[in-house]
Structure formats: structure tokens, C-alpha cells
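Chemist: no sequence for this one, just the structure:
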């Protein structure tokens, strides 16, 4: 592909518009379509060509990027399009099964499909912190890598079309777990003479430091040895859990965001105090996969 290869973008919501602006700014000719035509106006004003239908937009370019609401909307938008010879990059959030089925669906219609998971919010597009996970045909990824890297960094996860979606949802799940902890933490200090901003200044570095423990968990899961290099054994963590719950009670804070994880630790310990007590939390993964 040339440095300024043309492409089509289906979906010009907040994320699609951010992606489109990045491609236009880099000099890529861009054809756009949106179910609500008025939402293409911002990109049209910056040089994009608006197609009258999704089928017309697909016909305009070989590379077609799809950024819609859900998998069903992808099928609806492309239902009347001739996909023969088209390279589809589906950045619509879905499940691994959605991605695999959509890849097979595209192949049956003469197209190649690369699935992607955007690990950014719209304001991050075009910044160093934004990246997109891709999975599917390696040749397709390599052919369009430079164009795809314009709005956000790229990370190829493998030939299984469902891997990018799996990574995406796993990362989002970790994020929401963090959000739950942050919400509980702010609730604990809410009624005290603690300025939220001052607390955030302490909270954020702590979370950054603790995030690194994921590497230790990964090493233990890979080796099967859940006790190697453990700093905070499960028995100690379970013993300290009562303090977390009593503090919440004293502060008048409900524990529904915290208690499920503490209960999971207790269950793991009770299943074998002698063997599991010296582990860290890596063994909890096994409890979630009965």
C-alpha cells in the first residue's frame, strides 16, 4: 500500500470521527458513511467524501474500516454491499465468537477481514497512548499496517480472528475491576475532611505500583507454581480482609464492590489451607474456571 492509500470508514460517531480526522490529517483520501448522514458533516468539512449508502462507500475503496455500534449493525450495514476483493477491518466492539463468525462471513463473500479492539477513548486517538489490538490474517495486517498505525499504535495478537476481541474484553474487565476499587476507595474517604484531589494524588501512584504485580501472576500461572516469590501470602490477605470490611462498616460504606473478591480469596484458602495459604492470588483464576 502507498503511504497515502485511500480508505473507507463506515461509522462516524465519536470514535469514527476521531479516526477519520487522523487519516485525513495524514493525507489519506477518505470516503465515509454513517446511518445518520448528518454525522458525517465534520469529516466532510475536513475533506472526506460522503457516500450515499454503505454499499457505495464500500465500492469506493479496497480498504474498508468499520466502526459501528455492535456486530448486528455491521451485518446490517454490509448486507447490500459487494464485498468481493475488499479488505475489511472491523473495529466494532464484540465478543471473540462474533469476530470469528464475522471473519467467516466475510470470507464467504469474497473479502478478507481483520478484527480490531480499540484500546483508547476518542480524545486519545492520535496520541502515543492509543493503540489497537488486531487479529486475523497476518498478511492482511502487514499489508495495511502503516495505514492502520496512523490514528493509533498497532499490536497484532495472532491469526485467530477472535483474539483481539478476547484481549479487548479481558483488558476492559480488568479496567472495570480497577474502577470498582477506586469507587469503593473514594466512598471510604467521602465524608471525611479529605479533599478528593488530594486523595487521588495518593491513589494513582499506588495503583500504578500495584499494577506491576500482574507480571508475577502471569509467571505463576505459566509455571504452575503459585507460591514462588510470593510477598503477600493468601493466608495473610484473608486474615486482613476483616479490617477492610470493618472499616467500610465504620464509614457507612456498602461492601458489594469489595466483598465478592474477598469471598473468593476465603474460598481458595478454605479449600486447602496447608497448600493454598502460601500462594498469592494467582490461584483465584482456577476458581473462576471450574
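Modeler: That came through, no problem. These numbers were taken from a predicted model, which means no experiment stands behind them.

Chemist: okay, CA-based contacts and neighbour counts for the rest of this
Modeler: OK.

Chemist: I'd like the next helix or strand past the helix or strand where residue 243 lies.
Modeler: Applying DSSP states H and E as the criterion places residue 243 in helix 234-251. The element immediately downstream of helix 234-251 (helix or strand, assigned by DSSP H and E) is helix 259-270.

Chemist: quick one on the thing from earlier: check which residues of the helix holding residue 243 are buried.
Modeler: Neighbour-count burial for helix 234-251 flags 234-235, 237-238, 241, 245, 248 (criterion: 16 or more other CA atoms under 10 Å).

Chemist: show me what contacts residue 164?
Modeler: 96, 115-117, 133-135, 156-157 (CA atoms under 8 Å, 6 or more residues apart in numbering).

Chemist: quick one: which of these is nearest residue 217?
Modeler: Relative to residue 217, the closest of the contacts of residue 164 is residue 157; by CA to CA it sits at 20.3 Å.

Chemist: run through the strands of the stretch 101-250 of the chain in chain order.
Modeler: Remark: strands assigned in the stretch 101-250 of the chain by DSSP state E, counting those that start in this stretch are 112-119, 131-136, 153-158.

Chemist: pull the residues that contact the first one.
Modeler: What that stands for is strand 112-119. By CA under 8 Å, 6+ apart, strand 112-119 touches 85-93, 99, 102-103, 106-107, 130-137, 140-141, 161-162, 164-165, 167-168.

Chemist: next, the one to line up against it:
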């Protein structure tokens, strides 16, 4: 079902931290009647000056709009605010853009359903300044009917509005998957900067070489993804056995220069397991098999 009045759909934003303020501001810029609420009412002053209505209570804020967007400190805060409302949520679409996990997303979806509301879980892959621009990617998961109904409104928050599917936990899973990517890239850069720093090289001198290397690896991702989905890992560039030799070099250099070698040793330990499982002659994508299974003994 499409919402023909999407251009004027009222929306409520609960939580006015930096991100919440950015969300409300984007809705206002696109002409949506916007109701806001925050524990500290003073944070709403500039939004009220732009035309937002400040609700006196959470219940009044929820009742004001068919679409309610929540962005607070955590899921505990979401429930603290909304649990007492009960039937006020009936017939409304609740979009939770609070960071959390797939487990609590599913629990919150069931909680909203018991109160007669539709629930979309979301993940914001952008900084507050990017909200409402082409650079903002926001992921949503939950009932497609609820997403389709308010998709034109949600697109006010960014051109990268993306629906992932009916599983409420998908947005949180994508979020933490990207966080894993971010930390691994940054940790690799910092390990390299520490190595070069021990030789008197500034991190600024390393940065352009690091960016080029990251770009090269990024070009491999699609091919690796296909191998992972196919369950076949041809050694198109190098085998895991070959990678192991280079990992030894990284460990040696780190220890020789007095740089922490824990990260490269951990990476090599995973590769050693892959070889023990018979993947030494496969391409690096075969390492996915190590990440798919938990381990009982910590390295």
C-alpha cells in the first residue's frame, strides 16, 4: 500500500541528541509536520524555531503522528520511554534507529506487535552532518508493508535509504558487520603506522600508500563474496600457504622493531587453522570457514 500523502505525512522524532536533531531537521526541510520530544526540552529550541512542535510528553509525541522515529542511547532507553504507553502505539509504525543487536531487535518487534504497532529496525551508516544528503545510508528491516507505506518520508533522511528484508535483525547485523570491517581496516593501518613509525616514518607519509592499498583490497571484495557464496575458493592470486609466509614476515618485523605483534599473531593463528583444515592450497576467501565457527579455546 502506497502513501499518497507522503509529502505531508506527520512524523514524530523521540530523542534529540546530535543524530536525533539531524533526523528531525531533515524531516522539517522536506516539509513534514514534525513533532519532537526529548528529556531536556532545551535541545528542541532550534527545531521549534524551524517549525517543529515540542510535545509535553512521550505519549503526546507518539500520538501526534502515524510514523514515530526513535533515536536514543540504547534499547533499554527505548523501552523505558515507550513501555508505559501501551495502546498509544496501536496502528502506528515505530522506526527504531537506536544502535543495538539483532537479538534485541527481534524482541522489540514482538513487543511492538503486542501493542498493535508495526516495527522497523534501522541502522544509520552516516554522521549527523550527512543526514538528509546523498551521503547518508540508512538501513531498515521489518515488515515490507510498513516500509513501503513510509518509504517516501524516510527518504528525507538520505538517498541511501535501503530496505533489507522482513527479518527485523538484519539492519543490526549489517551494522555490526560494517563495524567489523571498519575496525579491521583501521587496526591494519595503525599496525602499519606503528611499524613505519619505529623506523622514523611519519604516519602522514604512510597514509597515501595505505589508501592505495585499501583501494586495491576493496576491488577484491566482490570476487571474494562470490567465492564465499559458491563455497569454492580458487587461488586466483595467492594460496593461504603463501599468505602464511608473509604473515611470518609481519610478525618478525613487529618483534624486531619492538612493535606489538598480537594482531599479526592472531591472524596467523587463524590461517594456521585453515591450513590444518585442508585449505592451505585454497585462496584467502577460504578463511571464511574459520570465521563461521566459534572456538572454545582463546588464542
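Modeler: Thanks, I have the structure now. From a predicted model like this one, the values you see are computed outputs, not experimental measurements.

Chemist: just give the TM-score of the two.
Modeler: Once superposed, chain against chain, the TM-score is 0.93 (TM-score structural alignment, normalised by the length of structure 1); 286 aligned residues with a CA RMSD of 1.6 Å.

Chemist: conserved subset of the contacts of residue 164 of structure 1 in structure 2?
Modeler: Retained contacts for those in structure 2, judged by both residues aligned by TM-score structural alignment, their matches' CA atoms under 8 Å, are 96, 115-117, 133-135, 157.

Chemist: which residue ranges of the stretch 51-200 of structure 2 form helices?
Modeler: 58-63, 75-82, 102-114, 144-154, 170-198 (DSSP state H, counting those that start in this stretch).

Chemist: what range in structure 1 does the fourth one sit on?
Modeler: Yep, that's helix 144-154 of structure 2 we're talking about. Using TM-score structural alignment, helix 144-154 of structure 2 lines up with residues 138-148 of structure 1.

Chemist: in that stretch, what counts as buried?
Modeler: 140-141, 144-148.

Chemist: which of the residues you listed sits closest to residue 284 of structure 1?
Modeler: residue 141 (35.6 Å).

Chemist: okay, the closest one and residue 40 of structure 1: tell me how far apart.
Modeler: As judged by CA to CA, to the nearest Å, residue 141 of structure 1 and residue 40 of structure 1 stand 27 Å apart.

Chemist: and what of residue 252 of structure 1?
Modeler: Relative to residue 40 of structure 1, and taking CA to CA, residue 252 of structure 1 is found at 49 Å.

Chemist: ok, the two, which is more surrounded?
Modeler: Here residue 252 of structure 1 and residue 40 are set side by side on neighbour count (other CA atoms under 10 Å), and the busier one is residue 40, at 25 against 12.

Chemist: at the geometric centre of structure 2, which residue do we find?
Modeler: residue 175 (2.3 Å; CA atoms, centre = their mean).

Chemist: give the closest residue to whatever residue of structure 1 lines up with that residue in space, chain neighbours not counted.
Modeler: Taking TM-score structural alignment, the alignment pairs residue 175 of structure 2 with residue 168 from structure 1. Nearest in space to residue 168 of structure 1, with sequence neighbours left out and distances taken as CA to CA, 6 or more residues apart in numbering, is residue 117 at 5.5 Å.

Chemist: number of nearby residues for the equivalent of residue 108 of structure 1 over in structure 2?
Modeler: The alignment partner of residue 108 of structure 1 in structure 2, by TM-score structural alignment, is residue 114. Look at residue 114 of structure 2: counted by other CA under 10 Å, it has 14 neighbours.

Chemist: repeat for residue 224 of structure 1
Modeler: That count, for residue 224 of structure 1 with other CA under 10 Å as the rule, works out to 12.

Chemist: from residue 282 of structure 1, how far out is it?
Modeler: The value you get for residue 224 of structure 1 to residue 282 of structure 1, if CA to CA is used, is 9 Å.

Chemist: likewise residue 264 of structure 1?
Modeler: Separation of residue 264 of structure 1 from residue 282 of structure 1 (CA to CA): 12 Å.

Chemist: for residue 48 of structure 1, same thing?
Modeler: 49 Å.

Chemist: higher neighbour count, those two?
Modeler: Taking neighbours as other CA under 10 Å, residue 48 of structure 1 and residue 282 compare with residue 48 leading, 23 against 20.

Chemist: structure 2: which residue goes with residue 216 of structure 1?
Modeler: So residue 216 of structure 1 corresponds to residue 223, using TM-score structural alignment.

Chemist: so residue 279 of structure 1, which state does it fall into?
Modeler: coil (DSSP: H, G, I helix; E, B strand; the rest coil).

Chemist: check contacts around it.
Modeler: 226-228, 230, 233-234.

Chemist: of those residues, which is the most crowded?
Modeler: That'd be residue 234 among the contacts of residue 279 of structure 1, by other CA under 10 Å, with 25 neighbours.

Chemist: excluding sequence neighbours, find me the nearest residue to the aligned residue in structure 2 for it.
Modeler: Aligned by TM-score structural alignment, residue 234 of structure 1 pairs with residue 240 of structure 2. Closest residue to residue 240 of structure 2 apart from its sequence neighbours, by CA to CA, 6+ apart: residue 280 at 5.0 Å.

Chemist: need the contact partners of stretch 149-160 of structure 2.
Modeler: So stretch 149-160 of structure 2 is contacted by 1-3, 6-7, 9, 23, 26-27, 30, 32, 67, 130-138, 161 (CA under 8 Å, 6+ apart).

Chemist: filter those down to the buried ones, ChimeraX style.
Modeler: Restricted to buried positions by 16+ other CA under 10 Å, the ChimeraX selection for the contacts of stretch 149-160 of structure 2 reads:
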select :9,23,26,27,32,67,130,131,132,133,136,137,138,161
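
Chemist: can I assume residue 221 of structure 1 is in contact with residue 282?
Modeler: Yes - counting by CA atoms under 8 Å, residue 282 is a contact partner of residue 221 of structure 1 at 6.6 Å.

Chemist: quick check: the match of helix 144-154 of structure 2 compared with structure 2, mean distance?
Modeler: For stretch 138-148 of structure 1, the mean deviation from structure 2 after alignment is 0.8 Å (mean CA distance after the TM-score superposition for structure 1).

Chemist: how distant is that stretch from the center of its chain?
Modeler: From the chain centre to the centre of stretch 138-148 of structure 1 is a distance of 20 Å (CA atoms, centre = their mean, to the nearest Å).

Chemist: got it, and stretch 106-115 of structure 2?
Modeler: Worked out by CA atoms, centre = their mean, stretch 106-115 of structure 2 lies 21 Å from the chain centre.

Chemist: please apply the same query to stretch 49-57 of structure 1.
Modeler: 28 Å.
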